[in-house]
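Enquirer: Dropping a prediction and its sequence here:
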Amino acid sequence: MVTELSFGPHYPTLLNPLDKTIATTESHYYKYQYFLSVVPTIYSKGNQAALDSIIYSSSRPAHSKNVIFTNQYAATSQSATLPESPYYTPGIFFKYNIEPILLLISEERNSFLSLLIRLVNTVSGVMVTGGWVYQLAGWVGELVRKKRRARSEGVLDGKLSKE
């Protein structure tokens, strides 16, 4: 049973994949292996200036209540029954790699005015696109009508000239 496994402090939306994991077996010689990929993470809540100063600073600044230095991980597992022998060790094993990337998570809340501007931009974009589609459909329809007229006139002219 893994109650909690983390590589640093928690931030509000962090979900670790092995927390509250339970595995059982009837065998006395059993091996559980977990392969973890650990990713360094910087979490910032609502303070983009603090996050920018961390990103562009050459030294690591002290923790603040709005910026958390932590790690996340992904896990894969493998398990197998072992032969009863002194050469094999049953147990739970964690093998981890620290990935050479940095994940930045920033939670921000925009103003109501920003929401209204985004909504107006979205509605305007839909209306402009709809206008273009309507106009293009009109041009295509007009072109098709001209071709039909030209064919029907050509057929009539051909019939009249043969008679």
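Expert: Sure, I can see it. Since the structure is predicted, the reported quantities are computational estimates derived from the model, not experimental observations. Residues are numbered from 1 along each chain as shown.

Enquirer: going forward, measure contacts between C-alpha atoms and count neighbours the same way
Expert: Noted.

Enquirer: Next, the buried residues of stretch 32-42.
Expert: 34, 35, 36, 38, 39, 40, 41, 42 (16 or more other CA atoms under 10 Å).

Enquirer: gap between the last one and residue 8?
Expert: Spelled out, that is residue 42. 11 Å (CA to CA, to the nearest Å).

Enquirer: let's bring in a second model and compare:
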Amino acid sequence: MAGILNKLRNLDAYPKINEDFYSRTLSGGVITLVSSVVMFLLFFSELRLYLHSVTETKLVVDTSRGETLRINFDMTFPALACSILSVDAMDISGELHLDVKHDVVKRRLDSHGNIIESRQDGIGAAKIEKPLQKHGGRLEHNETYCGSCYGAEAEEHDCCNSCEDVREAYRKKGWGVTNPDLIDQCKREGFLQRVKDEEGEGCNIYGFLEVNKVAGNFHFAPGKSFHQGGVHVHDLLAFQKDSFNISHKINRLTFGDYFPGVVNPLDKVQWSQDTPNAMYQYFIKVVPTVYTDISGHTIQSNQFSVTEHVKSSEAGQLQSLPGVFFFYDLSPIKVTFTEEHISFLHFLTNVCAIVGGVFTVSGIIDAFIYHGQKAIKKKMEIGKFS
């Protein structure tokens, strides 16, 4: 009978706990309190992550085709007048946007950076009283004005009724205007006088360009641009100057719309020119980016990285065109940012891991301290510590 009882006792799947496991100590109370606080803090940290969205990042191949790229810019040139500053854009597909005026606003600045005048470029030209007609006489009351293009007419009946029209006709021919005072429209509008009046002024120019989504460049430079023999040229002779100060500040430059977390490395960048003429070059790698928020709203935009280079030349030696040039290329890889919530199952798993982990570590620490104290006490009792 005793043998049977011993065998049943050995089958007990619920062994009784040693008295050491339910002894209460001061160190155990401290460890319990600390572990409870740690567990509480980790739980609320995980709860905060669960209640808020997280952003998942992926890299995919950009397969989009036939799209356009919007370039938003805001530039300040403290020593370059608005009357001589122009904006051009071109790309490897051969498309040109010369002397862009649409969606571009210029603000004249005094030497202290205060705004003198703000207007959209190309609007507000001076009115000419009794201008010179194409046939040579002055405009009479009963006549329609048709000014001469001074040999740059594309067709016989073409008219150039303003200095800007003449300069545009010359640009299309690939010519430069060497002396604006010899052109009636420019003389009567006071083109050179306006340039002289704005001497010492600065210019804030802002707006946007809509270009093809291919590699290209856009630049800010003095003079009206034209193509001659396949070469991009700016007419600088009209301003009768041998040097241009291209010091500038990039207030804002973005490729596409803003999205949360975007960093534009050229915002607030400023360069001061030390030599009479300089070409500032920014080489930009544009990375297509798609941002999707927690509600499913998608923003198609871009990020970019940049490297910089400066070419300098002495006064009277224009080896390179003075101006600020932005050369951009597009990455074939697209970045996608997606906001999403952590699932409840993931949250529950993390909470269990926190509770189990804290409980296990605190148990190990408590056991180490308890048995250490017990061993020291036993040695003291047998007189090994006096």
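Expert: Good, I have the coordinates. Note that the structure is a prediction, hence the values are computed from the model and not measured.

Enquirer: about what we covered before: which residues do residue 42 and residue 8 of the first structure both contact?
Expert: 69, 70, 71 (CA atoms under 8 Å, 6 or more residues apart in numbering).

Enquirer: Number of residues surrounding the second one?
Expert: Right, the one you point to is residue 70 of the first structure. Burial measure for residue 70 of the first structure: 17 neighbouring residues, criterion other CA atoms under 10 Å.

Enquirer: Excluding residues flanking it in the chain, which one is nearest it?
Expert: residue 8 (4.6 Å; CA to CA, 6 or more residues apart in numbering).

Enquirer: same deal with the last one?
Expert: In space, not counting the residues next to it along the chain, residue 71 of the first structure is nearest to residue 40; the distance is 4.4 Å by CA to CA, 6+ apart.

Enquirer: Would you mind putting the shared contacts of residue 42 and residue 8 of the first structure into TSV with secondary structure and distance to residue 96 of the first structure alongside?
Expert: Putting these into TSV (DSSP: H, G, I helix; E, B strand; the rest coil; distance: CA to CA, whole Å) gives the following:
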residue	secondary structure	distance to residue 96 of the first structure
69	strand	19
70	strand	16
71	strand	12
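
Enquirer: mind putting these in a markdown table, distance to residue 77 of the first structure included?
Expert: Output for these, formatted as a markdown table (distance: CA to CA, whole Å):
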| residue | distance to residue 77 of the first structure |
| --- | --- |
| 69 | 27 |
| 70 | 23 |
| 71 | 19 |
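
Enquirer: Between those, which sits nearest residue 84 of the first structure?
Expert: residue 71 (37.5 Å; CA to CA).

Enquirer: ok, that closest one - contacts?
Expert: So residue 71 of the first structure contacts 6, 7, 8, 9, 38, 39, 40, 41, 42 (CA under 8 Å, 6+ apart).

Enquirer: pretty sure the third one is touching residue 68, no?
Expert: Right, residue 8 of the first structure. No: in this structure, residue 8 of the first structure is not within contact of residue 68 by CA atoms under 8 Å, at 9.2 Å.

Enquirer: Can you pull the residues that touch both of these two?
Expert: With CA under 8 Å, 6+ apart as the test, residue 8 of the first structure and residue 68 reach no residue in common.

Enquirer: For those two, indicate the residue with more neighbours.
Expert: residue 68 (19 against 13).

Enquirer: What residue, apart from its backbone neighbours, is nearest whatever residue of the second structure lines up with the more buried one spatially?
Expert: Using TM-score structural alignment as the criterion, the counterpart of residue 68 of the first structure in the second structure is residue 299. Leaving aside its chain neighbours, residue 299 of the second structure sits nearest to residue 291 (5.1 Å; criterion: CA to CA, 6+ apart).
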